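Undergrad: got a predicted model here, sequence first, then my questions.
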Amino acid sequence: MNTALARRVFAEFLGTALLLAAVIGSGIAAQRLSPDDVGLQLLENSTATAAALVAIILALGPVSGAHLNPVVTLADRVFGALTTGQAAAYITAQLLGGAAGSVIANLMFSLPAVQISTTHRSSPGLWLGEVVATFGLLLVIFGVVRSRRPSAAPFAVGAYIGAAYWWTSSTSFANPAATLARTLTDSFAGIAPASTGAFLIAELIGAALAVLAIA
């Protein structure tokens, strides 16, 4: 791996780790701050995630594009912006970064480094929510970039994810790396390993439909 690609891959690892630390950390904090109000927990979790996402993309976008998400990387590969090797390196970094972010979030809140989630998320409505959430995310990203307003992308993506927490039934995971990483925390943001297969399939379907629409 050459130095330029190594820098980009490290940025993907670091950015995805920070994103998952924000998602899971704010979820744990929300549970502790508002133990009897699930709606308030979701508001706290979504607000922190959206704000962190904007900041991370602004900081790391100039290095790697701040994909932070395997379906974004796969779409970029389809459109020819990355080689197969570069895409594989990005996705590996995102998966490892997501796991690292989960562990860090757990440790920050004095929990075991790894807790396997017991939160089952399994129903046709949730799966459809993941298809829609992923489709919309890619449409926002590529639509904003192709409109020649790339500087607006961090804010558009943050706004979309913050809103999609509320208007999608699945609370918009829309990210295979995040979905897998969230199995490592038994907290508000967690998902049981048994539920991830259908979520991952739904995210890939959403991504494929988005690629067709964008093309």
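TA: Happy to help now that I have it. Numbering: from 1, shown residues only.

Undergrad: C-alpha only now, for contacts and for neighbours.
TA: Fine.

Undergrad: tell me the contacts of R121?
TA: If a contact means C-alpha atoms under 8 Å, 6 or more residues apart in numbering, then R121 has 170, 191-192, 195 as its contacts.

Undergrad: which of those residues has the most neighbours?
TA: By neighbour count, taken as other C-alpha atoms under 10 Å, the most surrounded of the contacts of R121 turns out to be I191 (25 neighbours).

Undergrad: now do the SS call for that residue.
TA: The assignment at I191 comes out as coil when based on DSSP: H, G, I helix; E, B strand; the rest coil.

Undergrad: wait, it touches F173, no?
TA: No. With contact taken as C-alpha atoms under 8 Å, I191 and F173 are classed as non-touching, separated by 10.0 Å.

Undergrad: what is in contact with these two at once?
TA: Common contacts of I191 and F173 (C-alpha under 8 Å, 6+ apart): T179.

Undergrad: secondary structure element for D186, which one?
TA: Here D186 sits in a region with no helix or strand, counting by DSSP states H and E.

Undergrad: and for it, the neighbour number?
TA: Here the count is done by other C-alpha under 10 Å, and D186 has 21 residues near it.

Undergrad: OK, contacts around it?
TA: Residues 115-119 are the ones in contact with D186 under the rule C-alpha under 8 Å, 6+ apart.

Undergrad: again, only using 6 Å
TA: The contact partners of D186, taken as C-alpha atoms under 6 Å, 6 or more residues apart in numbering, are 115-117.

Undergrad: skipping adjacent residues, who's closest to it in space?
TA: S117 (3.9 Å; C-alpha to C-alpha, 6 or more residues apart in numbering).

Undergrad: and A100, how many neighbours?
TA: 21.

Undergrad: could you do A87 as well?
TA: In terms of burial, A87 registers 20 neighbours under the definition other C-alpha under 10 Å.

Undergrad: contacts for the host helix or strand of it next, please.
TA: Applying DSSP H and E as the criterion places A87 in helix 84-108. Contacting residues not belonging to helix 84-108 are listed as 9, 12-13, 16-18, 20-21, 25, 68, 70, 113, 177-178, 181 [C-alpha under 6 Å, 6+ apart].

Undergrad: rerun that using 7 Å as the cut-off
TA: If you take C-alpha atoms under 7 Å, 6 or more residues apart in numbering as the criterion, helix 84-108 is touched by 9, 12-14, 16-18, 20-21, 24-25, 68-70, 73-74, 77, 112-114, 177-178, 181-182, 184-185.

Undergrad: centre of the chain to it, how far?
TA: With C-alpha atoms, centre = their mean, to the nearest Å as the basis, helix 84-108 stands 11 Å off its chain's centre.

Undergrad: and for stretch 128-140?
TA: With C-alpha atoms, centre = their mean, you get 12 Å for stretch 128-140.

Undergrad: ok, stretch 199-214 next?
TA: Here the centre of stretch 199-214 is set off from its chain's centre by 14 Å, with C-alpha atoms, centre = their mean.

Undergrad: next one for the comparison:
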Amino acid sequence: MNDASPTSAAQPHLIRRLLAEFIGTGVLVAVVVGSGIAAQRLSPDDVGLQLLQNSLTTALGLSVLILMLGPVSGAHFNPVISLADWFLGRRARAGLLPRVALAYLAAQVVGGVVGTLLTSAMFEVAPSFSGNDRATVGHLVGEVVATAGLVLLIFALARTSTAAVTAAAVGAYIGAAYWFTGSTSFANPAVTIARMFTDTFAGIAPIAVLPFLMAQILGAALGIALLLALYPTATRTAGDAVIPTQPDSQH
């Protein structure tokens, strides 16, 4: 069975791609949550320093994951990126097929939750729902802005940039967005869902998850609209986000 789009039949087998998305999202969540726990323990009296440690670690970790797993799955690690890939590429037949996009989403969400549980085990913290209610107006506006910027950046870069440039740029954007958005830039539904299972520095209360998801979807729609206004031909390279997968002759 060929689960790739018609223009990308040589992509790695779907199982390998889903495994890469599962691992990548899980490790990304482990990086976010683990560095948050470590920062809280190492700098207990300085929230600003905790955020700096958390943001730098996340930016570096995300860049590494994109380079490591991008050739297999494209390194989406984010449901809004996979949905945008499908939406933008559907007419040019350059993006994910609908069933593949849904499979990516499932792998990302499950991987994220596993990443949280793994981090709890590494730091010997009992898994529990977070009590950190982030659902304020400022946080939600921040999520719209952060997600819109991320979608715009990734699909604009897919037109021309190399893998190394894209990895560095996406990592830098997420690291910066920790600071210039009121929400500290979740910008990822899978990461948002996963982070409600940790009552630590990086957690989010279950009651805030749905508003965050809605803000992220709105931000993704805004990012797509801006992309099409600025780069009308970006739909032709949607399948190359975040970075192009490498041809695989063994299926």
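TA: In hand now; what should we look at? Remember, predicted model here, so these are calculated numbers, not experimental data.

Undergrad: where does the TM-score land?
TA: For this chain pair, the superposition-based TM-score is 0.97 by TM-score structural alignment, normalised by the length of the first structure; 214 aligned residues with a C-alpha RMSD of 1.1 Å.

Undergrad: returning to that earlier point: which part of the second structure matches the helix holding A87 of the first structure?
TA: Alignment of helix 84-108 of the first structure against the second structure: residues 98-122, by TM-score structural alignment.

Undergrad: do the same with stretch 47-59 of the first structure
TA: Using TM-score structural alignment, the partner range for stretch 47-59 of the first structure is residues 56-68.

Undergrad: mean deviation, that stretch versus the first structure?
TA: Averaged over the aligned pairs, stretch 56-68 of the second structure sits 0.4 Å from the first structure after superposition, using mean C-alpha distance after the TM-score superposition for the first structure.

Undergrad: which positions within that stretch qualify as buried?
TA: Neighbour counts using 16 or more other C-alpha atoms under 10 Å place 56-67 of stretch 56-68 of the second structure among the buried residues.

Undergrad: how about the helices in the second structure?
TA: Listed in chain order, the helices found in the second structure under DSSP state H are 14-42, 47-73, 79-89, 98-122, 137-157, 163-180, 189-195, 206-230.

Undergrad: name the nearest residue to the most centrally placed residue in the second structure, ignoring sequence neighbours.
TA: Nearest to the mean C-alpha position of the second structure, by C-alpha atoms, centre = their mean, lies N78 at 3.4 Å. Using C-alpha to C-alpha, 6+ apart and skipping the chain neighbours, the partner closest in space to N78 of the second structure is N188 (5.4 Å).

Undergrad: please determine how far the one you found is located from V109 of the second structure.
TA: In this structure, N188 of the second structure lies at 10 Å from V109 of the second structure, with C-alpha to C-alpha, to the nearest Å as the measure.

Undergrad: and G24 of the second structure, by the same measure?
TA: Taken as C-alpha to C-alpha, the span from G24 of the second structure to V109 of the second structure is 11 Å.

Undergrad: same thing with G219 of the second structure?
TA: Relative to V109 of the second structure, G219 of the second structure is positioned 19 Å away (criterion: C-alpha to C-alpha).

Undergrad: what does I224 of the second structure align to in the first structure?
TA: For I224 of the second structure, the aligned residue in the first structure is V211 (criterion: TM-score structural alignment).

Undergrad: how far away is the aligned residue in the second structure for L18 of the first structure from L227 of the second structure?
TA: With TM-score structural alignment as the criterion, L18 of the first structure lines up with V27 in the second structure. Shown here: V27 of the second structure relative to L227 of the second structure, a distance of 29 Å by C-alpha to C-alpha.

Undergrad: re earlier: now the buried members of the contacts of helix 84-108 of the first structure.
TA: Among the contacts of helix 84-108 of the first structure, those classed as buried by 16+ other C-alpha under 10 Å are 9, 12-14, 16-18, 20-21, 24-25, 68-70, 73-74, 77, 113-114, 177-178, 181-182, 184-185.

Undergrad: residue contacts, the alignment partner in the first structure of M196 of the second structure?
TA: Alignment note (TM-score structural alignment): M196 of the second structure maps to T183 of the first structure. Shown in contact with T183 of the first structure (C-alpha under 7 Å, 6+ apart): 116-117, 190-193.

Undergrad: which residue of the second structure lies farthest from its centroid?
TA: Most peripheral residue of the second structure (C-alpha atoms, centre = their mean): D45, 29.6 Å.

Undergrad: how far away is the corresponding residue of the first structure for it from F188 of the first structure?
TA: With TM-score structural alignment defining the correspondence, D45 of the second structure maps onto D36 in the first structure. With distances taken as C-alpha to C-alpha, D36 of the first structure is found 12 Å from F188 of the first structure.

Undergrad: mind checking how far I214 of the first structure is from R77 of the first structure?
TA: 14 Å.

Undergrad: err, D37 of the first structure, not the other one
TA: D37 of the first structure is 42 Å from R77 of the first structure, by C-alpha to C-alpha.

Undergrad: same check, this time on S26 of the first structure
TA: Shown here: S26 of the first structure relative to R77 of the first structure, a distance of 32 Å by C-alpha to C-alpha.

Undergrad: can you tell me what T160 of the second structure aligns to in the first structure?
TA: Residue pairing (TM-score structural alignment): T160 of the second structure is matched to S147 of the first structure.

Undergrad: quick one: contacts for its match?
TA: In this structure, S147 of the first structure makes contact with no residue, judged by C-alpha under 7 Å, 6+ apart.

Undergrad: quick revisit: farthest-apart pair in the contacts of R121 of the first structure, please.
TA: Pairwise distances across the contacts of R121 of the first structure peak at 13.5 Å for S170 and A192 (criterion: C-alpha to C-alpha).

Undergrad: do I have it right that T118 of the first structure meets P193?
TA: No. Contact criterion C-alpha atoms under 7 Å: T118 of the first structure and P193 do not qualify, at 8.1 Å.

Undergrad: so what's the residue nearest to the centre of the second structure up against?
TA: Under the criterion of C-alpha under 7 Å, 6+ apart, the contact partners of N78 of the second structure comprise 108, 188-190.

Undergrad: can you tell me how far the closest residue to A75 of the second structure other than its chain neighbours is from T116 of the second structure?
TA: Distances taken as C-alpha to C-alpha, 6+ apart put I66 closest to A75 of the second structure, at 5.3 Å, once the chain neighbours are dropped. Here I66 of the second structure is placed at a distance of 19 Å from T116 of the second structure (C-alpha to C-alpha).
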